[in-house]
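1. structure, please.
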Amino acid sequence: MMKVLEWIKTNPFFIVAGLLAIVSVLLGDFSWVYINFQLLVTLFGLMLVLGLFSASGGLNYASFRLLAWANNSRVLIQALILLSFLASFLLSNDVAVLTLLPLYLNVLYYLPKFNGQVLGAVLIVLAANLGGVFFPFSNPQNLLIYQTFQPSFLDFITWTGPLMLVGLILLGLASFKVDKLAISKQKQTATVSWSLAAYASLGMLLMVLAIFGVLNVYWTAGAIGLAVFIFGRKYLLQVDYMLLLTFACFFIIVGNLSQIIWLRELLSTYASQLSISYWASLLLSQIFSNVPTTILLLPFSQDYPALLLGVNIGGLGTLLASMANLLGFNIVRSFVSMDTRAYLRTFLKVNFSFLIILAVFFYGGLCLLLS
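-> I've put the predicted structure just below:
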């Protein structure tokens, strides 16, 4: 009984999402089409190769190099924020969080007196969300909108560029709130399994090629998974399967919502309006996450900039607002010295501050430019 209660306590989002998915299926139906398998398989492959890299000791090695480079904790966090921001341009916000947040948490082992660890983690996740708004291929919601409306590349980044730049300015200002602690330059050594690190690097390269469409993502992730199963199946246990199932449940919920006749009529009538498309996408993202929200509203929106800005800004706010947020929370929760409640409080405070500022500012810009 205690193990069941502990499991429930450890997986609250999956339990809630699972129950809602079951209710939606009972009231509607079940279809595999509702689930974005490409996104889930991509995340599986990335979690697997990053787990291999962590097991190789590569995180320790990278942590020592960062500590040797930085003069103080604030400079270190600012560098990681910028890396997270820039990495999400090309590799998506999810990949940036999966890659850089474990590195940051590993660095904290060697900064026991650093008081800004919670804020640092929050800003790294926030940076991934804000950097990932820029290119059409930077995140799934952008790609869905770009493929549906087919604007020119220049027109697309004309809308996302200002959001990216304003987000970077806000991040820069927020980073000065990070505790400034001198870093000791004591020489550190790390034991690294270079062969395992090489396999992990090769796996990451293959997954990046799959993300860009050079390779088939299903075959790529499947080949990596098969290789790991044959040569080191224990590493398969490092994948967060509950998180993948949580997002599968969200896709099922949204898929059934999109089939409700009165809801479709409501969306068809009102979601084409600029203001409603913008605010509905922003607010629904807080509940269903921005990728499922995009799938729900995409058939009914006519002004793609309103939907585009709404779901990207809507990725800030709650833990459910974007996949990167939940990934970040699950990574932080596994870090024993991090106060999860303190992280959640700081996360919500900072995210909603950014959300309100960006939502109001860009709504004004939308009304001015599209009126």
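
2. please count neighbours and contacts with C-alpha atoms only from this point.
-> OK.

3. sec struct for the residue nearest to Y270 when sequence neighbours are not counted, please.
-> Once flanking residues are discounted, Y270 sits nearest to I276: 6.6 Å by Cα to Cα, 6 or more residues apart in numbering. At I276 the chain is in helix, as set by DSSP: H, G, I helix; E, B strand; the rest coil.

4. same question, Y61
-> Three-state call for Y61 (three-state DSSP): helix.

5. count of neighbours near the residue lying closest to it once chain neighbours are set aside?
-> Nearest residue to Y61, sequence neighbours excluded (Cα to Cα, 6+ apart): A190, at 5.4 Å. By other Cα atoms under 10 Å, 13 other residues sit near A190.

6. show me what contacts A190?
-> Residues in contact with A190 (Cα atoms under 8 Å, 6 or more residues apart in numbering) are 57, 60-61, 64.

7. most neighbours of all those, which one?
-> Top of these by neighbour count (other Cα under 10 Å): N60, with 21 neighbours.

8. shouldn't the residue nearest to Y270 be in contact with S268?
-> No: contact criterion Cα atoms under 8 Å: I276 and S268 do not qualify, at 11.3 Å.

9. here's the other one to compare against:
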Amino acid sequence: MVTLFKPFLHDRFLHLMVILGIVLAIFAPFRLTELPGAVDWHTLITLCGLLILTKGIELSGYFEVLGRRVIEYFQHQRALALALVAGAALLSTFLTNDVALFIVVPLTLTLRKFSSLPVSRLIIFEALAVNAGSLLTPIGNPQNILLWGHSDLSFFGFIWQMLPLASALMVCLLALTWFCFPDHIIQRHAPEEAQGWQRRLLWLSVLLYLLFIAALECRFAGWALIVVIAAYLLMARQVLLRIDWSLLTVFIAMFIDVFLLTRLPGVHAGMTQAAHWSDGARYLAAIGLSQVISNVPATILLLPFMPASQLFAWAVNIGGFGLLPGSLANLIALRMAKERRIWWQFHLFSLPMLLIALVLGWLIYLTLRAA
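-> Below you'll find the model as predicted:
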């Protein structure tokens, strides 16, 4: 039980979200019965399932096996960083940004055991990569799913709409990766005796992973989560005890805080004026609001007042860069890293990327509109 509850006591970000919620509750009119509806339970169920399944694969020991092979294949830091960043971006286009992180980040963490790589910086760039890569497709992230559903575009029509921005941002991100990771030979640690890995736990986790992804597509996520939990209770109970359950509580607190924020007097009235804003004002508003409440809630809040246009789609995806709350994927990646310094180091790269994306997005939009 100590293992289960210890993260809640040391989670400063969770404590901050709870305090913020209490302050907002003082000024925002609401009923307690409205709070459960403020939480996106589908997102919570999805995140919970992925946390459990990834932990199962991690505890099987297979990430260490894979990490050894990666270190043996790549000789230079820059080549490895470019491969991981490009791989994270590619995975995020069809597996969604959070799923891509649950695959790439645990693998990256195992590299620390075999080499002196700057693992924290790699994870930061992987978080930036999934934000850039996932914006390309209508299934890459939750905000795109929402926008696609409110538009008249086909699947490939949406991709064509997002392609100019996605291409430009990936070129910039890969260039930034090139400059931030030196072409030094990877310094490997003295080889350790290879530890055995649990094939039974690995295959159980992979099978459940495929089942869970299929269930998500068929909208049976809740039932699939019950199956996943029951399977681990029967066959690998230690997996459930090692989950970062406080992360799920952080997400619940964030959803409630956003709900209370939207109930503040004057906020809703201000949103109704969005229909009369210029393109530039809408662009900056969507990016700015994403920095404060994350791009998915920002999309939900603004969608009734703004058309699901190309500019709006670009803006909320650009809003995933910058400050930590810009994208929930940022929080997932940094939490998995389990390192204090990474929280401020993230902004050294994410804020410049936000500025680059903001300027590039607007210039490309003006160019396309003038053509």
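
10. picking that back up, and which of the contacts of A190 of structure 1 is nearest L43 of structure 1?
-> The closest of the contacts of A190 of structure 1 to L43 of structure 1 turns out to be G57 (Cα to Cα; 21.6 Å).

11. residue in structure 2 matching that closest one?
-> Under the alignment (TM-score structural alignment), G57 of structure 1 pairs with G61 in structure 2.

12. quick one: residues in contact with stretch 32-51 of structure 2.
-> Residues outside stretch 32-51 of structure 2 that contact it (Cα under 8 Å, 6+ apart) are 99, 102, 209, 212, 216, 221-222, 225, 228, 243-244, 248, 251-252, 255-256, 259.

13. what does the helix or strand containing G288 of structure 2 rub up against?
-> Assessed by DSSP states H and E, G288 of structure 2 sits inside helix 279-293. Residues from elsewhere that reach helix 279-293 of structure 2 (Cα under 8 Å, 6+ apart): 258, 274, 295-299, 302, 311-312, 315-316, 318-327.

14. what does stretch 145-165 of structure 1 give?
-> 130-131, 133-136, 294, 298, 304-305, 308-309, 358, 362.

15. mind running it again at 10 Å?
-> Stretch 145-165 of structure 1 is contacted from outside by 85, 89, 127, 129-137, 140, 142-144, 167-168, 171, 294-295, 298-299, 301-309, 312-313, 358, 361-362, 365-366, using Cα atoms under 10 Å, 6 or more residues apart in numbering.

16. and those, which are buried?
-> 85, 89, 127, 129-137, 140, 142, 144, 167-168, 171, 294-295, 298, 301-309, 312-313, 358, 362, 366 (16 or more other Cα atoms under 10 Å).

17. follow-up on the earlier one: for W69 of structure 1, see how far away the residue nearest to Y61 of structure 1 is.
-> 16 Å (Cα to Cα, to the nearest Å).

18. just S281 of structure 1 next, same as before
-> Per Cα to Cα, S281 of structure 1 is found 42 Å from W69 of structure 1.

19. wait, what's in contact with the residue nearest to L331 of structure 2 when sequence neighbours are not counted?
-> Spatial nearest neighbour of L331 of structure 2, excluding adjacent residues (Cα to Cα, 6+ apart): L324 at 6.6 Å. Counting by Cα under 10 Å, 6+ apart, L324 of structure 2 touches 291-294, 330-331, 334, 343-344, 346-347, 350-351.

20. now do the same contact list for the residue positioned nearest the centre of structure 2.
-> Centroid-nearest residue in structure 2, with Cα atoms, centre = their mean: A329, separated by 1.4 Å. Under the criterion of Cα under 10 Å, 6+ apart, the neighbours of A329 of structure 2 are 96-102, 126-128, 130-131, 141, 294, 320, 335.

21. what does it align to in structure 1?
-> Under the alignment (TM-score structural alignment), A329 of structure 2 maps onto A324 of structure 1.

22. what distance separates the helix or strand hosting its match from the centre of its chain?
-> In the assignment (DSSP H and E), A324 of structure 1 maps to helix 323-333. Put simply, helix 323-333 of structure 1 sits 8 Å off its chain's centre (Cα atoms, centre = their mean, to the nearest Å).

23. please apply the same query to stretch 336-349 of structure 2.
-> Distance, centroid of stretch 336-349 of structure 2 to centroid of chain: 14 Å (Cα atoms, centre = their mean).

24. for F125 of structure 2, see how far away the residue nearest to the centre of structure 2 is.
-> A329 of structure 2 is 12 Å from F125 of structure 2, by Cα to Cα.
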